[in-house]
Structures are given as structure tokens and as C-alpha cells.
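**Q** Mind folding the following:
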Amino acid sequence: MIRDICVGTPGSAHDAAVFAASDLYRHTERHPQATTDVERVQVPLLVAGDPAYPLLPWLIKGYSGPNVSQEQAAFISHLNGSRVKVEHTFGRLKGRWRILAKRSDIHHSFMSTVVAACCVLHNICEMEKQRFVPPSEDSCNEGERQPRRLQCDERPPQAVLIRDTLMQYVSNLERQ
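**A** From the prediction side, this is the model:
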């Protein structure tokens, strides 16, 4: 199920810029979330992001760089596992509504309405447990991919502490 959407920016917009303009970002930045204690660090409900997103106290992303430790690599693996459902949701959304998987001739001023409608229809299909048949590989125009993502290097200290604490927590669980 898709719980929150932010439509209206062009496909060439950087993910982090779209995120920073979203209601989810503005709301979560203004309204602190409930926390739970992990290894004596207060950890809020987290959004899992990929490397394109900034590391924030409530938005967790993996470690990057050439010198990732074994513990950090294990944490990245766990984090990526939690993001798989999101990737599958996007795959199913684009698989159901092929207009989202390719360049469209629809006027750009109407495209955000099309995207929002596809998200609503996707949720209805999911609620009704409609069978999903993945499209064949050659039915998608692979030549029109989104631009490469840029990496965001800003790291607030509280976000670093939360990520490091969670990485240590996951590492301790694996040793048991």
C-alpha cells in the first residue's frame, strides 16, 4: 500500500530535492515523533532511505564509501532488506500502470494527476487482492531511465548517533 505521495516535480528532479519539498518532510521536521530506547539512545520511528537521501535523526540510510566495516556492511544489508518492500511496491505500481514506466506524451501539467490516480488505483487493486502479473521484460522502454542520483553528504550528529547505535544493535544481535 502507498501511504504518502508527493507528485508534481519533473522526473529529472533529484530525489532529495523532491523529498525536501514534501509534506512528509515538513511535517516530520516540525513535529517530533515518539521514540524508543535502543542502547540508551532515543530512536524515533524511522523512514528508511537510500543513498540519495540525507541522513536525519528520523531518516536512516546506510553507510557509504570505500572503507565500510563488516558491521556497517551487515547493517546496510539489514536496512536494504527493509527497503525491499518499497522497491517491490514501485515495481508493482509501474507494472500495473505502464504509463509510469516510460516517457509519456501527456502534457506535463496533467501528469501529476495521472501519477496520483495510478497510486490510488494501485491501492484499490492491493486492497482487493487483485492478482498481479508482472509485465514482460521487453515491454518497458529501458532507454528512458531516470537520471543518476547524487549522494547527500550532510550528516547531523544525532542522525549519525542513531545510525551507529542501530548498526551496533544489529551487530550484537547477529553475534548472539
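
**Q** C-alpha only now, for contacts and for neighbours.
**A** Will do.

**Q** ranges for the helices of the protein?
**A** Assigned by DSSP state H, the chain shows helices spanning 15-20, 23-30, 70-96, 108-127, 157-175.

**Q** Quick one: closest of these to residue 49.
**A** Counting by Cα to Cα, residue 49 lies closest to helix 70-96 out of the helices of the chain; the figure is 7.6 Å.

**Q** before we move on, back to that, any chance of the helices of the chain in TSV, plus mean neighbour count and distance to residue 59?
**A** Compiled in TSV, those are given as follows (neighbours: other Cα atoms under 10 Å; distance: least, Cα to Cα, whole Å):
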stretch	mean neighbour count	distance to residue 59
helix 15-20	16	11
helix 23-30	12	10
helix 70-96	16	12
helix 108-127	15	23
helix 157-175	16	8
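
**Q** I'd like the structure of this one too, to check against the first:
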Amino acid sequence: IPQRKQNPVEKQLAVVLYRLGGKATIWDICSKFGIAEGTVPLFTSRIIKTLKNLKEDFIIWPRASVHDAKVFRNSSLYRYRNQLFEESDYVLADSAYPISLNIIPSFKNPSGLDKTKQIAFNKKHSKSRVVVEQAFGRLKSRFQLLKELRTKSTKIATDLIEISLILHNILEKSGDEWEEPSEQILLYRMQFDASHNTRRTQAIKEAGNIKRQNLMDIVIS
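**A** Prediction:
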């Protein structure tokens, strides 16, 4: 018996990227790409396996739960700070980090005669650090599946998060500029999703009617 030809890699990747990039259900993905329901997890597992080979190049984490300050002390930014920073250079950090010439955290507990100024400083400090939040915002905007992981498996959820991070960092390093979708695009997506959901509901309803008719023919004979 001849073996069934595997789908092109481009199609498998497209299916997984579509899954990561939106909130489509497995049924919606099957409908869009003309594939069977079991094919989506199959494609996903293949792409996960391939992309995870790049994990060491694009994701660096501590081996276990570690305080942010310790992570920073073990980073190349801290180890090579004398080469990377001029005396007037500094990095803004939250109050958990130790203060130094090059690390300026916010005031942990504003107090004393300068309390009002410290609170005002913390507000400006926080606004300047919002770039970190924007980085996570870009990640979740690119891969909207991260906003609502539809799986009961911790392993699958972890794998989907990891490959999203790998792809995100590849795009960031390549200089890809991410722009938030315009209102027109968001409206189109909503209309597209609504259309898909309507067709799905209709298909389920028709299937139910056929099944009920068959049951009736069996019971009332």
C-alpha cells in the first residue's frame, strides 16, 4: 500500500501560525484549510518539535524559580556593565533591584521630607519603564492564542507558549516592525469570525436534524 504523501511544510506552518495568531477554534481552522480535525494537532506537534530545536538560541531562562534581581546579576548586561555603560548611563528597574550607579530602581516606600517628590519620581519612572509592558503587548498581539489558551494539557500549553516566544524573538531580532491592527482590520476579523460561527452553527443544526430524523425513523417504524 503506497504511503500517503505528507502535506507541504509551508501548509503545515501556515496552519500553526494561523492557530497561534488568532482565537480560531480547531473546527474553524479545519474549515479554512480544508483539513481533518486530527490534522491540526498533528501539524502543531511537528512544528513544535522543529521550532524547539531553536529554543536555546532564542529563549534564555533560569532553571527554576529565581528572583528578578538574581536573574539580572547573572545576566551578561550585569557582568559586562563596566564595558557596556558609561558613568552617566543607567538602566531603570523596579524597586526589587539593588541601586547602583548604573541601576536606578524606583523608591520602594516613599517617605520622609521628600515623600511627595519620591512619589512623583516613581510615576515618571513607571511611565519610562512601560516599554517592557509594550514588549509583552507585541508578543500577545502577534500571537493572540496566548490571550486564551484553549487546551487542558499543561504540556501543550507550555509548548505553544514556547514556540510563540521563539517566533516572536526571531521577528524582533530580524527587525520586524509590528503595528497594531487598524479598526478596519479588526472589524473585518469580527465579521469573518461571525460568518464562520454562523456557518458552523448552521452545519451543527443541520447535522442534528438529520440525526433526529434517522432516530425517528428507527424508533417510529
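
**Q** Mind checking the TM-score on these two?
**A** Both chains were compared after superposition, and using TM-score structural alignment, normalised by the length of the first structure their TM-score is 0.51; 120 aligned residues with a Cα RMSD of 3.7 Å.

**Q** re the thing from before, ok, which of the helices of the first structure comes nearest residue 9 of the first structure?
**A** helix 15-20 (6.9 Å).

**Q** Quick check: the closest one compared with the second structure, mean distance?
**A** When the second structure is overlaid, helix 15-20 of the first structure sits 1.1 Å from its aligned residues on average, using mean Cα distance after the TM-score superposition for the first structure.

**Q** quick revisit: figure out which of the helices of the first structure is closest to residue 133 of the first structure.
**A** For those, proximity to residue 133 of the first structure was assessed by Cα to Cα; helix 70-96 is nearest, at 8.0 Å.

**Q** What residues does the residue most central in space within the first structure make contact with?
**A** When the first structure is reduced to its mean C-alpha position, the nearest residue by Cα atoms, centre = their mean turns out to be residue 49, at 4.6 Å. Taking Cα atoms under 8 Å, 6 or more residues apart in numbering as the criterion, residue 49 of the first structure is in contact with 59, 60, 61, 83.

**Q** Shared with the second structure, which of those residues?
**A** For those, the aligned pairs still in contact in the second structure (both residues aligned by TM-score structural alignment, their matches' Cα atoms under 8 Å) are 59, 60, 61, 83.

**Q** Just the buried residues out of these, in PyMOL syntax.
**A** Command for PyMOL that selects the buried part of these, burial taken from 16 or more other Cα atoms under 10 Å:
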select buried, resi 59+60+61
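
**Q** and the kept ones among the contacts of residue 49 of the first structure as JSON lines, adding distance to residue 18 of the first structure?
**A** Written out in JSON lines, the entries for those read as follows (distance: Cα to Cα, whole Å):
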{"residue": "59", "distance to residue 18 of the first structure": "15"}
{"residue": "60", "distance to residue 18 of the first structure": "17"}
{"residue": "61", "distance to residue 18 of the first structure": "17"}
{"residue": "83", "distance to residue 18 of the first structure": "18"}
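
**Q** Among the kept ones among the contacts of residue 49 of the first structure, which ones are in strands?
**A** Judged by DSSP state E, strands contain the following of these: 59, 60.

**Q** From the kept ones among the contacts of residue 49 of the first structure, pick the one nearest residue 100 of the first structure.
**A** Checking those against residue 100 of the first structure by Cα to Cα gives residue 83 as the nearest, at 20.4 Å.

**Q** aligned partner of that closest one in the second structure?
**A** When the second structure is aligned by TM-score structural alignment, residue 83 of the first structure is paired with residue 129.

**Q** Residue 18 of the first structure now?
**A** Checking with TM-score structural alignment, residue 18 of the first structure has residue 71 as its match.

**Q** quick one: contacts for that match?
**A** Taking Cα under 8 Å, 6+ apart as the definition of contact, the neighbours of residue 71 of the second structure are residue 62.

**Q** Could you measure from it over to residue 41 of the second structure?
**A** When Cα to Cα, to the nearest Å is applied, the distance between residue 71 of the second structure and residue 41 of the second structure equals 35 Å.

**Q** Kindly report the same for residue 192 of the second structure.
**A** In this structure, residue 192 of the second structure and residue 41 of the second structure are separated by 23 Å, where distance is defined by Cα to Cα.

**Q** And the strands in the second structure?
**A** Counting by DSSP E, the strands of the second structure are 91-93, 103-105.

**Q** Relative to residue 172 of the second structure, which of these is closest?
**A** Nearest to residue 172 of the second structure among those is strand 91-93; the distance by Cα to Cα comes to 20.6 Å.

**Q** according to the alignment, that closest one goes to what range in the first structure?
**A** Here strand 91-93 of the second structure aligns to the first structure at residues 47-49, judged by TM-score structural alignment.
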